[in-house]
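1. just a sequence and a predicted model for now, questions to come.
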Amino acid sequence: MSPTVHRRALLAALPALSAARSATAQPGPPPEAVSGPGIETFDLGSGAGHEWRITLARPEGPPPAGGYPCLWLLDGNATFPMAWRARQQAGAGAGGVALVGIGHPGEGRPDNARRFLELTPPTVPETFGERRREDPPETGGRGAFLAFLDTVLRPELQRRLPLDPGRMTLFGHSLGGLFGLHVLFTRPEMFEAYALADPSIWWNRRSILDEQAAFLAGMRLAGGRAARPVRVLVSISGKPGRAESVARMGPPNGRDTAAALAAIPGLRVGFRDMPEENHGTMMAPSISNALKLALGRSPEEIAAG
């Protein structure tokens, strides 16, 4: 479909969020609205009924010979404003990165029901906490969402901007990080870099680890090297939250996945431990690090601080 472009006020990122929430909770209240140059928002659908709210921050300056680098942000209603603020504060060079927030129509927080559907595999109800076990959310729509990103959103972005297909970075937090791992393990060529913050590896009885095992086995059969270099930055928070969340975020978690991926010669892997942050407050610094990754810095350097 042909999206209708309109301009609107943007949501600015709030300062670091104050309290730990469950591993799938939204990171705090809706931020305040700000405006910014070079930003456009449009709704885009796949023809299957759902539409996504896409927020695009155009880069500054002329495009490089191969096109602009681009940072894709899942949960865009919350993450795009933080990325916009990070780009404004990062100084010279950062303005050359295109920012793409992938969210849902409406202002404020992302749609939780849509998140559960789009970012997850089919999930057995027994894996949900007591509050949701009797009325579990719909899950298992990640294949359709991935197809939308690849076959609908990507060409639309290329139509609007000269983007470098070899410099695409994906950022995901929590369930978004889980989805990012799924993309890495099944379609690693879709993005050149992955910034994954507190990925919900615990989800669905840690079924993502089966995909991880298959990915690693395939890499071993390929001689231990990726078809092209891929950069991966995995971050985890350290401050405890609710008891249920602490149990979920325990090992095996992002630390273990980062260690397994680092053994693959074709992957550049960095692991960032954030002991001073909780699951919510880690979002802003993790997005700043994702911007550094999109600018071409190595994940190992970013992880070292």
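-> Okay, I see it.
2. CA atoms for contacts and neighbours, from now on please.
-> OK.
3. element containing Cys70, please.
-> strand 68-74 (DSSP states H and E).
4. show me what that strand is in contact with.
-> Residues outside strand 68-74 that contact it (Cα atoms under 8 Å, 6 or more residues apart in numbering) are 59, 79-80, 96-103, 161-165, 167-173, 176, 290-291, 294-295.
5. I'd like the next helix or strand past that strand.
-> Per DSSP H and E, the helix or strand that comes after strand 68-74 is helix 76-89.
6. check which residues of that next one are buried.
-> Gly76, Asn77, Ala78, Thr79, Phe80, Pro81, Met82, Ala83, Trp84, Arg85, Ala86, Arg87 (16 or more other Cα atoms under 10 Å).
7. picking up where we left off before, buried subset of the contacts of strand 68-74?
-> Among these, the ones that count as buried by 16+ other Cα under 10 Å are 59, 79-80, 96-103, 162-165, 167-173, 176, 290-291, 294-295.
8. among the residues you listed, which are located in strands?
-> Among the buried ones among the contacts of strand 68-74, the members found in strands (DSSP state E) are 98-103, 163-165, 167-173.
9. also this one, for the comparison:
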Amino acid sequence: MPDPVSRRRYEIYVSLPADYSESSGKTYPLVIIADGGRAFPTLSCDARALANSNAIDQAVIVGLSYALGENLEDSRRRDYTPVALPSSGKLYGGAAAYQRYLGDVVLPYLQDHYRVASNRRIFWGHSYGGLLGARILLTEPSLFQTYILGSPSFWFADEAIFDLEAGYAEGHHQLNAEALLYVGSLETGGYDSAHREKSRDMVAGMHKFEERLRSRGYSGLRISSTVIPGKDHIGSARPGFAWAIKKALGN
């Protein structure tokens, strides 16, 4: 699906509910999965298994993949981060442009071609994807009704996401959204031997973000969080998704 502004092309993956063809007049919740090139195959199957066991409502699951012809890390680094880092030598800070593509191209296309409910849109993002979800929440909250922010990279660019939150708070007392946050209990910082660098305390970052939102007293905001026991940054994705999607779509 091409972006008419950047001229990039992104693959979009769609999984339909089991009863989609049998219920011509029924509309379904829409679940958008960032990092779809990696997460969609697993999480769409997890969501379908939960739906088939009646743990959650049936939904249309859509995975957002990366720009065709680009390295996935380069694509997500640019598209999911809110500000540029000129000194890094790498391209960051394209989240605003990607958000426009999502709101102006992807969501209208899905609305026109599939029976999705415009008032039951759910966004899931993990790591940089969670950071992207937080940016959308704080700049265009009506794009989705529920934001699942998994192990979000709130540390990025000296916690630039908190500047965005402060800017939103200056002009708003209402935030009509549900925010569901999770992180693995092992994401507490220290030395990351795999990447040979000091890792960030993602647990503290999530709690700080939650406390900041709660302190504003936004009307219309519902917020919940959990720490997944015994899980690291990658291991928290599936159980965190299951916890959040059951809260968002649970029967």
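-> Here it is on my side, so go on. Given the structure is predicted, the values throughout are model-derived calculations rather than measurements.
10. superposed on the second structure, where does the strand holding Cys70 of the first structure end up, distance-wise?
-> For strand 68-74 of the first structure, the mean deviation from the second structure after alignment is 0.5 Å (mean Cα distance after the TM-score superposition for the first structure).
11. how near is the residue nearest to the spatial centre of the second structure to Ala244 of the second structure?
-> Centroid-nearest residue in the second structure, with Cα atoms, centre = their mean: Gly125, separated by 2.4 Å. Distance, Gly125 of the second structure to Ala244 of the second structure, using Cα to Cα, to the nearest Å: 11 Å.
12. what do these two both touch?
-> What both Gly125 of the second structure and Ala244 touch, as defined by Cα under 8 Å, 6+ apart, is the set Ile148.
13. Provide the secondary structure category for the nearest residue to Ser225 of the second structure once chain neighbours are set aside.
-> Counting by Cα to Cα, 6 or more residues apart in numbering, the nearest residue to Ser225 of the second structure once its immediate chain neighbours are dropped is Leu181, at 4.4 Å. Three-state assignment for Leu181 of the second structure (DSSP: H, G, I helix; E, B strand; the rest coil): strand.
14. pull the number of nearby residues for Leu181 of the second structure.
-> Counted with other Cα atoms under 10 Å, the neighbours of Leu181 of the second structure add up to 26.
15. then the one 4 residues further on?
-> Residues within reach of Ser185 of the second structure, counting by other Cα under 10 Å, total 18.
16. go on, Leu267 of the first structure?
-> Neighbours of Leu267 of the first structure using other Cα under 10 Å come to 19.
17. aligned partner of it in the second structure?
-> Superposed on the second structure with TM-score structural alignment, Leu267 of the first structure falls opposite Leu221.
18. and the residue nearest to the centre of the second structure, what pairs with it in the first structure?
-> In the first structure, Gly125 of the second structure lands on Gly172 (TM-score structural alignment).
19. what distance do you get for Ile102 of the first structure to Ser288 of the first structure?
-> 17 Å.
20. give the aligned range of the strand holding Cys70 of the first structure in the second structure.
-> Using TM-score structural alignment, strand 68-74 of the first structure pairs with 28-34 in the second structure.
21. contacting residues around the residue nearest to Gly63 of the second structure when sequence neighbours are not counted?
-> In this structure, Gly63 of the second structure finds its nearest non-sequential neighbour in Gly36, 4.1 Å apart by Cα to Cα, 6+ apart. Contact partners of Gly36 of the second structure, counting by Cα under 8 Å, 6+ apart, are Ile12, Tyr13, Val62, Gly63, Leu64, Ser65, Tyr66.
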